[in-house]
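Trainee: Based on what follows, work out the 3D shape:
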Amino acid sequence: MTDQTPALDPENTLNLDLKTGRVVIQLLPNIAPMHVAQIKTLVRKGFYDGTVFHRVIEGFMAQGGDPTGTGTGGSDLDNIRAEFTDKAKFLRGTCGMARSQSPHSANSQFFIMFEPASHLNGQYTIWGQVVEGMEHVDQLKRGSGGGGTVSNPDKIEKFSVAADAA
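Mentor: Got it, this is the predicted structure:
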């Protein structure tokens, strides 16, 4: 960070530890308060630890957060209503919430963008932005199966809220 960069709020900062290093994500509670609350609840429960990035598509995004690793699972928490916005766009490092065809079906699965994707704007909820360590997301194993499904995928080693660090 430079001297001009404002300090991150530890309560709204996540540390995503991958095998290659740490990814720091700034949460956006002003844009998606329900999604940020759900992600933080799951992170604090250890829900994401050991889960895989099951869908990783070169030039598009890396998706994880499914306890089954198949793209069909979620948490035991209720689904979240969509929080679409025109205040943020899907750019490199943007964190969005995966969902089914229903806009109000987001639960635990999320994705991190490799490249901008304007066709997602207003269609998926944006809940965070990578502010450090995007090079580690870039190193995730890509999928070669249908829809970018990854064989022997990379895992989330540890996901934590920065405020909880000892």
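Trainee: When you work out contacts or count neighbours from here on, use the C-alpha atoms and nothing else.
Mentor: Fine.
Trainee: Go through stretch 55-71 and flag the buried ones.
Mentor: For stretch 55-71, a neighbour-count test (16 or more other CA atoms under 10 Å) marks 55-58, 61-67, 69, 71 as buried.
Trainee: need the contact list for residue 96.
Mentor: Residues near residue 96 by CA atoms under 8 Å, 6 or more residues apart in numbering: 90, 110-112, 124-128.
Trainee: With residue 126 as the reference, measure out to it.
Mentor: Distance, residue 96 to residue 126, using CA to CA, to the nearest Å: 4 Å.
Trainee: Repeat that for residue 39.
Mentor: Counting by CA to CA, the gap from residue 39 to residue 126 is 12 Å.
Trainee: joint contacts of residue 96 and residue 126?
Mentor: In contact with both residue 96 and residue 126: residue 90, using CA under 8 Å, 6+ apart.
Trainee: buried sites along the helix or strand containing residue 25?
Mentor: Taking DSSP states H and E as the criterion, residue 25 maps to strand 21-27. For strand 21-27, burial by neighbour count (16+ other CA under 10 Å) applies to 22-27.
Trainee: Would you do the same for the sequence below? I want to compare the two.
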Amino acid sequence: MKHLISIFLLFLSFSVFSDENPTVLMETSQGPIIIELYPTLAPKTVDNFLKYVQTDGFKQTTFHRIINNFMIQGGGFEVSGKKAVTFAAIENESRNGLSNKRGTIAMARTNNPHSATRQFFINHNDNHFLDAQDERWGYSVFGKVIKGMEVVDKIAMVKTGAGDKPIQTVIINRISAGKK
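Mentor: Model (predicted):
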């Protein structure tokens, strides 16, 4: 009941956010997080993320990698542990002027800079070393937590085991589109 009231209040508060940028509500097992997306600065990345949102692609996925004071990574694995189905990889937009600061959301990828599909991470600290520098590609920031950073902090504190995998499963129940 407490989470339902929190979610209701967060939806009511959408009206105070920018009319220019879309927002999403990330409902997690640890509480709700509202994220503002930046389609002007990261159009391909935001479009890709919203495709997963619109198809309920993040429903019942997990934060599968958690490193306190660094980041929480999710969206790529179902609660069962099975790897989630992906759309095609997208072009890296890390040279968009956005920085991997605390509370920003960015795309996870492999060593191939243009390999991001569905996995994302929320920076738990200022991680400027993840930004594009000179000839080196970075990790594409495409939004920022605008409500619920205390939930991110709570998730970051979850105990982890091998491979930074949380011992207690942290579930992304659903991500839904907010006000545009």
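Trainee: TM between them?
Mentor: Between these two chains, after superposing, the TM-score reads 0.86 (TM-score structural alignment, normalised by the length of the first structure); 160 aligned residues with a CA RMSD of 2.5 Å.
Trainee: quick one on the thing from earlier: compare the contacts of residue 96 of the first structure with the second structure and list the ones that remain.
Mentor: Retained in the second structure (both residues aligned by TM-score structural alignment, their matches' CA atoms under 8 Å) from the contacts of residue 96 of the first structure: 90, 110-112, 124-128.
Trainee: Can I get these in TSV including secondary structure and neighbour count?
Mentor: As requested, these are exported to TSV (DSSP: H, G, I helix; E, B strand; the rest coil; neighbours: other CA atoms under 10 Å):
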residue	secondary structure	neighbour count
90	coil	23
110	strand	22
111	strand	21
112	strand	26
124	coil	21
125	coil	28
126	strand	33
127	strand	27
128	strand	26
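Trainee: quick check, nearest of those residues to residue 17 of the first structure?
Mentor: Taking CA to CA as the measure, residue 17 of the first structure sits nearest to residue 112 out of these, at 14.0 Å.
Trainee: which residue in the second structure lines up with the closest one?
Mentor: By TM-score structural alignment, residue 112 of the first structure lines up with residue 122 in the second structure.
Trainee: Who are the contact partners of the closest residue to its match other than its chain neighbours?
Mentor: Excluding the flanking residues, the one nearest residue 122 of the second structure by CA to CA, 6 or more residues apart in numbering is residue 105, at 4.4 Å. Contact partners of residue 105 of the second structure, counting by CA under 8 Å, 6+ apart, are 120-123, 141-145.
Trainee: Looking at the residues you listed, which is nearest residue 165 of the second structure?
Mentor: Comparing those against residue 165 of the second structure with CA to CA places residue 121 closest, at 13.8 Å.
Trainee: Does that closest one touch residue 73 like I think?
Mentor: Yes. Counting by CA atoms under 8 Å, residue 73 is a contact partner of residue 121 of the second structure at 4.1 Å.
Trainee: and for these two, which residues touch both?
Mentor: Residues touching both residue 121 of the second structure and residue 73 (CA under 8 Å, 6+ apart): residue 108.
Trainee: quick one: the helices in the second structure?
Mentor: Secondary structure of the second structure (DSSP state H): helices located at 2-12, 43-54, 149-156.
Trainee: mind putting those helices in CSV, mean neighbour count and distance to residue 175 of the second structure included?
Mentor: Converted to CSV, the helices of the second structure look like this (neighbours: other CA atoms under 10 Å; distance: least, CA to CA, whole Å):
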stretch, mean neighbour count, distance to residue 175 of the second structure
helix 2-12, 12, 12
helix 43-54, 18, 6
helix 149-156, 19, 15
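Trainee: Tabulate those (CSV), appending distance to residue 171 of the second structure.
Mentor: Converted to CSV, the helices of the second structure look like this (distance: least, CA to CA, whole Å):
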stretch, distance to residue 171 of the second structure
helix 2-12, 14
helix 43-54, 15
helix 149-156, 10
